Each structure stands twice: as C-alpha cells, then as structure tokens.
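K.L.:
Dropping a prediction and its sequence here:
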Amino acid sequence: MGKREENKNQFATTRIVELEKEYERINAEWLGFHYKIAVAFVLAAICIEIIVSIIVLKQQLSTATTTMYVLKYLIIPMISNILLLITGNILRKNQKLSHMQRLYSVSIMFVLISFVITTIHNISSPVYTLYILPIVITGIYAVPRLTMRTGILSIFLFLSAEFLIPWNPSQNTIFESPLRLLGIVLIFALLVMFTLIFTIGMYYLEKKNIASINLELERYELEQQLYIDELTGIFNRLAFNTDLTRLNEQLVPSRYVLTIADIDHFKKINDHYGHYIGDECLKSFATVLNQYSHEPVVYRFGGDEFCLLFQENTLQEAYEICLELQKQIQKITIPEHPELTITASFGLAESTSTKGMSDLFLQADSVLYKAKQERNKVVLFEEMS
C-alpha cells in the first residue's frame, strides 16, 4: 500500500490519464487490426485483378495491347497499393508520431487504397461503395473528427476518380449514360449518409466515454468521503483500519512503524476555551502532522488521538521525525487566543512478523500512556521492555 493521495484533484487528473491510456491501448490494438484489414483488402484486390486480367486477355475483351492492359490494370495498382501499405506501416510504428497522428495515417492510407482500386476499376459505378469500408472502420476509435475527415476525403476522391481521372477512356461518362448518372448520385448520397451517421454516432460515443469517466470520478469521490475526517480533512479511523488490514494481508510482510499521538490537556482546552477553540486546535494539529511529516500517512483515530503510519522509516528515524513534529506543534498559534500553547505526546511501536495488528496498536497505545504521564514526550515501545 503506497501513501494515499492527499489531493482529490490530483487523483482525478491521474485517473483521467489512466483511462485515456487504456483507451489508447485499445485503439492501438484496433489500429493493428485496421492495418491487417487493409493488407487483406489489397491482397484480395490483387487476386481479383489477376483473375480478371486473365479472363479479359483470354477473351480479348480489351482493345488495349496486352502490355498496356497489364501495366494499367495490374502493375500500377499493385505497386501503388503495396507502396501505400509500406508507408502506412512505417507511420503506424513511428513512435515520434502522436497516437492520433498514427490513427490518421492508417485511416488515410485505407482511403487512398480504395481510391486506387476504384479509379482503375470505375467502369462499374457500384465499385465506389468500397469507400464505405474506411469510414465504417474508423468508428471503432470513437473519434468524431477522424470519421468526419475520413468521410470527406473519401467523397472528394470518389468525385475526383469519376470526373478528373479518365483511367478508362472507353467508358461512358455520366452525361452519356443516365443509368450511370443515377448510380453516381446514389453512391454520393450513400457516402454522405454514412459519413454523417457515423460521425454523429462517434460524437455520442465520445460523450458516453466522457460520462463514464465522470461517473468513475464521482464514485471515487463518494468513496473517499467515507475515509475523510470531516473536521480536519485528513484520513479517518475507517481509512486507518483499512490500510492497516491491507498491510497485514500482503503476501510479503512489510515492516512499518505505528505512532499514536494526542494533544496534551485537550479536555482542559475544551473546558476553558470552548469546543470551537478545541476544534481549531485539532485542525491546526492535523495540518502540522500533514505538512511536516513527509513520509507517514496521518489519520484522526478519534477525539484528539491521531495515528501516523511510517512505511519507509526505521523506528529511530520515525522517532526523530516525531521530535521535529513536537517543535512545530509548539509553534501553533490560535488567533483568538495567542497565549494558548499546544503540546503533544507520541507513542511509537514497530511491527514484526509475530505481531498482529491489535498487538501493535496496544503497544503504541501503552507507550503513549507513559508519554502522557510526563506530557510533551516521545516514547518508543522498546523503552518499556
């Protein structure tokens, strides 16, 4: 058990970062699968192009020479898509790029592969529906702007392939074929529809993820309230018992020092100055324990009794820290009563493999009792033996 977070805002930031890293890890796994889909897409296209080329050349369905046909419909698309795959893989593995930049790299690569295939085989307008796949795949990332930009790029390249790049001069243009015009209009509407629907869907999925993060933080805050002392703002008795139990349940026993401290003559302070001043003393006392003790976790056990749990100090080192704490406690001033001086007594006991949790507490409590007989003292359990 490490030292508990003392600042809820710090925890919130840490927790958000952890969740964002988990989302990035999941997206990174999908990014690898995304790339594999692109590889399979290209391999399938190459196989189909080879089969179609064999049929076309064997049946003499093309007016182009064999060399020109193979170059335009087999070699160029094959080389182009392989180069896109290589570039995409390099960018995907480039750790100098941000996580989002790598997502964009593979997404754009997939759209460009679709562009190569549809441009070369756009004699049949339904082939343009291949642009839907890159749009749909980005939906897993739950990044609305990525889906939107992928869709816009797909639509732009679709229109470019149809109107700006006459790869097959023999095909009819949309102005010569009403049926092709209808097909192009329907595909354009389909791409726009998929882009909008998936972008809006990703927007709501992103909101859902943010809501889940907020709910997690609210849950933690409610949980923390159970462990925080309302008056002093430090950890309470429940937190102390929970942490001590965790320590004792560890597979590898750890050595730690338990210190019990309380304010000397606190009842007299309450009786003479009133409970409001008594509460101010408790809050100031807790503040000093928190601010001037860098290692131990500090708890209010009850009343004016506080516990300090040292995990990285020896008994002697904890003793020295408590002596320093005594000096700082004596510097506490209560503005309403500057004449009031506060002192505290400390009892320390070190855990061993043979000591149970209750034994350790009883030992620290017993030496605290001895310290309070003289007041403003720090007593180790070994001094009792």
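P.N.:
Structure received. Numbers count the residues shown, from 1 in each chain.
K.L.:
contacts and neighbour counts: CA atoms only from here.
P.N.:
OK.
K.L.:
can you give me the helices for the stretch 251-385 of the chain?
P.N.:
266-273, 275-292, 315-329, 357-374 (DSSP state H, counting those that start in this stretch).
K.L.:
Mind putting these into JSON lines with distance to residue 228?
P.N.:
Formatted as JSON lines, the helices of the stretch 251-385 of the chain follow (distance: least, C-alpha to C-alpha, whole Å):
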{"stretch": "helix 266-273", "distance to residue 228": "22"}
{"stretch": "helix 275-292", "distance to residue 228": "12"}
{"stretch": "helix 315-329", "distance to residue 228": "22"}
{"stretch": "helix 357-374", "distance to residue 228": "21"}
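K.L.:
Relative to residue 39, which of those is closest?
P.N.:
Residue 39 sits nearest to helix 275-292 of all those, at 58.1 Å, using C-alpha to C-alpha.
K.L.:
ok, and what's touching that closest one?
P.N.:
231-232, 234, 266, 269-270, 297-298, 300, 304, 325, 328-329, 332, 334, 342 (C-alpha atoms under 8 Å, 6 or more residues apart in numbering).
K.L.:
So for that helix, what gets flagged as buried?
P.N.:
Across helix 275-292, burial judged by 16 or more other C-alpha atoms under 10 Å covers 277-290.
K.L.:
which residue sits farthest out from the middle of this protein?
P.N.:
residue 60 (59.7 Å; C-alpha atoms, centre = their mean).
K.L.:
before we move on, the earlier item: among the buried residues of helix 275-292, which one sits closest to residue 216?
P.N.:
Within these, the smallest distance to residue 216 is 27.1 Å, found for residue 290 (C-alpha to C-alpha).
K.L.:
Quick check: the closest one vs residue 275, distance?
P.N.:
22 Å (C-alpha to C-alpha, to the nearest Å).
K.L.:
for residue 335, same thing?
P.N.:
Going from residue 335 to residue 275 by C-alpha to C-alpha gives 15 Å.
K.L.:
alright, now check it against this:
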Amino acid sequence: MSNINKEDSDDIYIRTVQKEYTKIDGKWLQLHYKTAVVLVIVAFLVEVSMGIFLINSDMLRTTVHRFFLKYLIFPSGINFIFIALNMFIIKSKIFSQTFKIYAISIIFVCINFVLFAVHNAFIAIYYIAAIAIMLTIIYANYYVTGMTALTSIVSMVISELFIQWDGDKISIFQSTLRFSEFLISLISLITFSIACMIIIRFERKKNSASIQKEIERQQLQQILHMDEMTGIYNRKALHNELKHVEDTPSDTQHILAIVDIDRFKSINDTWGHHIGDRCLIEFAKILKEYHTNITPFRYGGDEFCLLFRGIRMADAEIICREIQDKVNNLAFKDYPKLELTVSFGLAAISDQIDTVRLFINADHALYEAKKVRNSICVFK
C-alpha cells in the first residue's frame, strides 16, 4: 500500500490492464504464427497426396517432373521461406510486439496469395483469406485488420486477373459462372472484413467500459480505505494490511509503530477542536513524506500507525526521531504558543508473534513512551 492520488491510481490500473492485454496479444501472436505453420504443412501434404493420386491416374496432363516443380516444390518452397521469416521475426528481440503483429499478419496473407495463385482454378480457396482476416480480430486494432483485409482482397484480385498458374483455370472473362463466383467471393470477403471491423469496434467499447467500471470500483475501494480528514489510510486499511502480512509469509522484516500526539485532549480543550483537526492534518502531511517502504494509517482520534517493510529496528527508530523533530518544529502562526510532540511505540513481527500480538506489543511500548512524552520506546 502507498499514498497515491486518484489520477496516479487510475494510471497505474490502466497500465496494468494494458500490460495484461499485451500478454494476451502475445499469446495470440504465437497461435497466429503456429496457424500459418500448420496451413503451410497441411497444404504441402495435400499437394503430395494429390500428386500421388494424379500420377496413378489418367488425369495428369503434364510430366511428373513439371507437376511436382510447378505445384509442389516451387509454391511450398516459397511458403516455407515465409515460415522461416515468420520464425525469425517471432523469436527476434529487436522487433516490438506491434511490429510482429503487423509482420505475421501480412506474411499470412502472402502465404495465402501463393496458394491462391497456384490453385485459383478452385474458387473456394479464396475463402482462406477470411482466416487471415479473422485471426487479427483479437488484437482489436483497426489498422491491423484493415491492412490484412485490404491486402487479402488485392491479392485475390491480382491472382484472378493477372496470374494463370494453373492450366485448368478458366478465365472469369470466359465463363459467366466463373465471373459470378468471383464476384460473390469478392463481395463476401469485403462484407466479412466490414463485419470484423464492427466486431472490433464493439470489442473496444466493451473493453473501455470494463476498464472504467474497474477504475470506479478501485476508486470506491480506495475511498473505503482512506481517512477523509487526513488523506492517509484508515483503521480498516491497517487491519487488511496486517492480515495480508500474516497470510503472506516472507523474509521481509515488518515493524509496527503506534504514534500518539501528546496531550491532544488538552489541545482540543484549550484551542478548540478545529485546531485539533488542523494538528492532525499537519501531522499526517509529515507522515506522507515517508512513503518509501513505509505506510501511514490513522487508527482513530490522535492515534496513528506506521508499518515499516524491509527496515531494521535501528533505522525505524531513526525515522521516528526525524518525524519527531519535524513535529516539534511545526509552527502555527495564529497560535505561537501551540507546540506539538509525539510519542512512538514500536514492535517487530516474527515467527512467534502474529499481527494481533504485534499490535499489542506496539501499544504496550507506546504506553511506556507516553510516560515520558515525546519519546520512542521499542518493545523487547
């Protein structure tokens, strides 16, 4: 726990959520890459199977050497090069995750393009482009999905209009059926791309709403654990923190200091409760200055607590003396005779001492310190 304002708290939560989103994107990126690998391997195996079938039938219209070179070695070779490039990018530490997302998405389209160009005699193969677009939705990035959709559509048109790789391919200008199938495929792909953009829009809205709701919940939780007057944590927050310390064993040293403003009742009776409140606020301001490995709490009335983490008892005593000096030097211009002093009771937690006993020990040490006033007592 630490003393942070509302804006800092919101920023920390948003950064935390964004970090989690980045982790999810990273995992999906790995799946995206593996899908491309599977696609290339499956395409290669299908080509081998089809080659064996055609060789043993009377459907082969070219030489075996030419068939394997044209439909297996050349396209599969290019796609395996793309996979090697994918592997280099995905494992490289010099590229950002954003760059990797764009690169893997485009390379997936390039793999599809090779398959389109070689097998565009089969119009149904164009729907593989939908897979390339669909795999980018999880990133919830308009630019990634839009770029993937555009390059997929352009590669589809180029493959159909300008590449005649398959000798059995019928030109769309020679067949009304072929032309209509091409248009239907093109329109379907464009429609699918638009639908993906709409999904991304609503997904981003849902994510933003979830973040906002969680921020509001965090703010409410913060309010419930803050003392309204002094702006530091309250008794409930202290109990929660002590429970967390008890339930989460670690090698970190924890020391509890209970702090009391000396003769506070007399201050209220002499100067008025509004001055007493002002003393509490000024004292809390001093405690807020010590935010490194220390968390201050207002336990109630003029009683405060400090929870030290990873600090030796001797260092904790030094910090308490510094706080005492600053309190002693507090000046109230309207009330020059008003002087503040504070007393500290410290106790350290150990394997034999739970947090309940820790509080009792610190309170006992404070009782001893109050006998002298403006002093520090360590429970032993």
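P.N.:
Cool, got the structure. This one's a predicted model, so the numbers in the text were calculated from it and none came from an experiment.
K.L.:
What residue in the first structure is paired with residue 367 of the second structure?
P.N.:
In the first structure, residue 367 of the second structure lines up with residue 369, judged by TM-score structural alignment.
K.L.:
Trace residue 310 of the first structure over to the second structure, please.
P.N.:
In the second structure, residue 310 of the first structure lands on residue 308 (TM-score structural alignment).
K.L.:
What's the match for residue 118 of the first structure in the second structure?
P.N.:
Per TM-score structural alignment, the equivalent position to residue 118 of the first structure in the second structure is residue 116.
K.L.:
I'd say its match and residue 154 touch.
P.N.:
No. Between residue 116 of the second structure and residue 154 there is no contact under C-alpha atoms under 8 Å: 11.7 Å.
K.L.:
Could you check which of these two has the larger neighbour count?
P.N.:
Using other C-alpha atoms under 10 Å, the more surrounded residue of residue 116 of the second structure and residue 154 is residue 116, with 27 against 14.
K.L.:
Identify each buried residue in the strand or helix carrying the more buried one, please.
P.N.:
For residue 116 of the second structure, the element it lies in under DSSP states H and E is helix 97-119. The neighbour-count check on helix 97-119 of the second structure (16+ other C-alpha under 10 Å) flags 97, 100-119 as buried.
K.L.:
What segments of the stretch 1-150 of the first structure are helices?
P.N.:
Counting by DSSP H, counting those that start in this stretch, the helices of the stretch 1-150 of the first structure are 8-59, 66-70, 76-93, 99-120, 132-137, 144-163.
K.L.:
would you turn the ones you listed into a markdown table with distance to residue 204 of the first structure?
P.N.:
As requested, the helices of the stretch 1-150 of the first structure are arranged in a markdown table below (distance: least, C-alpha to C-alpha, whole Å):
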| stretch | distance to residue 204 of the first structure |
| --- | --- |
| helix 8-59 | 16 |
| helix 66-70 | 47 |
| helix 76-93 | 27 |
| helix 99-120 | 19 |
| helix 132-137 | 16 |
| helix 144-163 | 9 |
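K.L.:
Go through these and name the closest to residue 260 of the first structure.
P.N.:
Ranking those by their distance to residue 260 of the first structure (criterion: C-alpha to C-alpha) puts helix 8-59 first, at 25.7 Å.
K.L.:
The closest one vs the second structure, mean deviation?
P.N.:
Following superposition, helix 8-59 of the first structure is found to deviate from the second structure by 2.9 Å on average (mean C-alpha distance after the TM-score superposition for the first structure).
K.L.:
now that helix against helix 76-93, angle please.
P.N.:
On the basis of axes from the mean of the first three to the mean of the last three C-alpha atoms, to 10 degrees, helix 8-59 of the first structure is oriented at 170 degrees to helix 76-93.
K.L.:
packing partners for helix 8-59 of the first structure?
P.N.:
With contacts defined as 3 or more C-alpha pairs under 8 Å, 6 or more residues apart in numbering; DSSP states H and E, helix 8-59 of the first structure has these neighbours: helix 66-70, helix 76-93, helix 99-120, helix 178-227.
K.L.:
most packed of those helices?
P.N.:
Compared across those, helix 99-120 shows the largest average neighbour count, a mean of 22 (mean count of other C-alpha atoms under 10 Å).
K.L.:
what's the offset of that helix from the middle of its chain?
P.N.:
Helix 99-120 of the first structure sits 28 Å away from the centroid of its parent chain (C-alpha atoms, centre = their mean, to the nearest Å).
K.L.:
same thing with stretch 72-80 of the first structure?
P.N.:
Counting by C-alpha atoms, centre = their mean, stretch 72-80 of the first structure comes out at 43 Å from the chain centroid.
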